[in-house]
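[1] Structural data only, the sequence is not supplied:
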């Protein structure tokens, strides 16, 4: 099994404010640094504070809530209680 350097990135997780500027290479190919890597749907940030993940979850929740509000109009559409159950 070989590593595909074009698809490989690296991330640094640290509580320190002095993060070194690394230049990592595989097979003479420079690796790209990814500040907010996503793994199995979870977004990590460099200080592991979960702020980026919380923002993402919040945006998705707001978007879905607005969709439910549109589907449950005041004079038309389904009852909001029914929509929340499904």
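    Structure received. All values reported here derive from a predicted model rather than from experimental measurement.
[2] can we go C-alpha only for contacts and neighbour counts from here?
    Noted.
[3] Find the helix or strand that residue 59 is a member of.
    In this structure, residue 59 is located in helix 51-71 according to DSSP states H and E.
[4] and that helix, which residues are buried?
    In terms of neighbour count (16 or more other CA atoms under 10 Å), helix 51-71 has its buried residues at 52-53, 68.
[5] That helix packs against which elements?
    Where contact means 3 or more CA pairs under 8 Å, 6 or more residues apart in numbering; DSSP states H and E, helix 51-71 is packed against strand 42-43, helix 80-85.
[6] okay, the ones you listed, which one's buried deepest?
    The highest mean neighbour count among the helices and strands packed on helix 51-71, using mean count of other CA atoms under 10 Å, belongs to strand 42-43: a mean of 17.
[7] Below is an additional structure, to be compared with the one above:
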């Protein structure tokens, strides 16, 4: 089984049509990856389905970077 980091970065890369190496823990969703609201909703749905987790709908939960998202998923699936 691959790590949560590998799974999350693969899902993001696939959704955005970029290489997995282009997605780092430091990548900010809005500024570095240029994810808009529609892409964010699609990405949220993909992660929830593939990782069997519910993500917060409120962006104020502090999930600004890929690393934040990875930590959130790890805390709830670990």
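    Received, thanks. The structure displayed is predicted, hence computed values, not measured ones.
[8] Any idea what the TM-score is?
    After superposition, the two chains reach a TM-score (TM-score structural alignment, normalised by the length of the second structure) of 0.23; 26 aligned residues with a CA RMSD of 3.4 Å.
[9] Would you convert the helices and strands packed on helix 51-71 of the first structure into CSV that also reports distance to residue 9 of the first structure?
    Converted to CSV, these look like this (distance: least, CA to CA, whole Å):
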stretch, distance to residue 9 of the first structure
strand 42-43, 15
helix 80-85, 40
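[10] so which of those comes closest to residue 61 of the first structure?
    The closest of those to residue 61 of the first structure is helix 80-85. By CA to CA, the value is 12.7 Å.
[11] now the closest residue to residue 9 of the first structure other than its chain neighbours: how far from residue 70 of the first structure?
    Counting by CA to CA, 6 or more residues apart in numbering, residue 32 is the residue found nearest to residue 9 of the first structure once chain neighbours are left out, at 5.0 Å. Residue 32 of the first structure sits 42 Å away from residue 70 of the first structure, taking CA to CA, to the nearest Å as the criterion.
[12] same question, residue 83 of the first structure
    Here residue 83 of the first structure is placed at a distance of 11 Å from residue 70 of the first structure (CA to CA).
[13] what touches both of the two?
    For the pair residue 83 of the first structure and residue 70, no residue contacts each of them under the criterion CA atoms under 8 Å, 6 or more residues apart in numbering.
[14] Pick out whichever of the buried residues of helix 51-71 of the first structure sits closest to residue 39 of the first structure.
    For these, the residue nearest residue 39 of the first structure by CA to CA is residue 53; the value is 11.1 Å.
[15] Is that closest one in contact with residue 38, as I believe?
    No - Residue 53 of the first structure sits out of contact with residue 38 when judged by CA atoms under 8 Å, with a separation of 9.2 Å.
[16] where exactly do the helices run in the second structure?
    With DSSP state H applied, the second structure shows helices at 4-16, 37-51, 66-77, listed in chain order.
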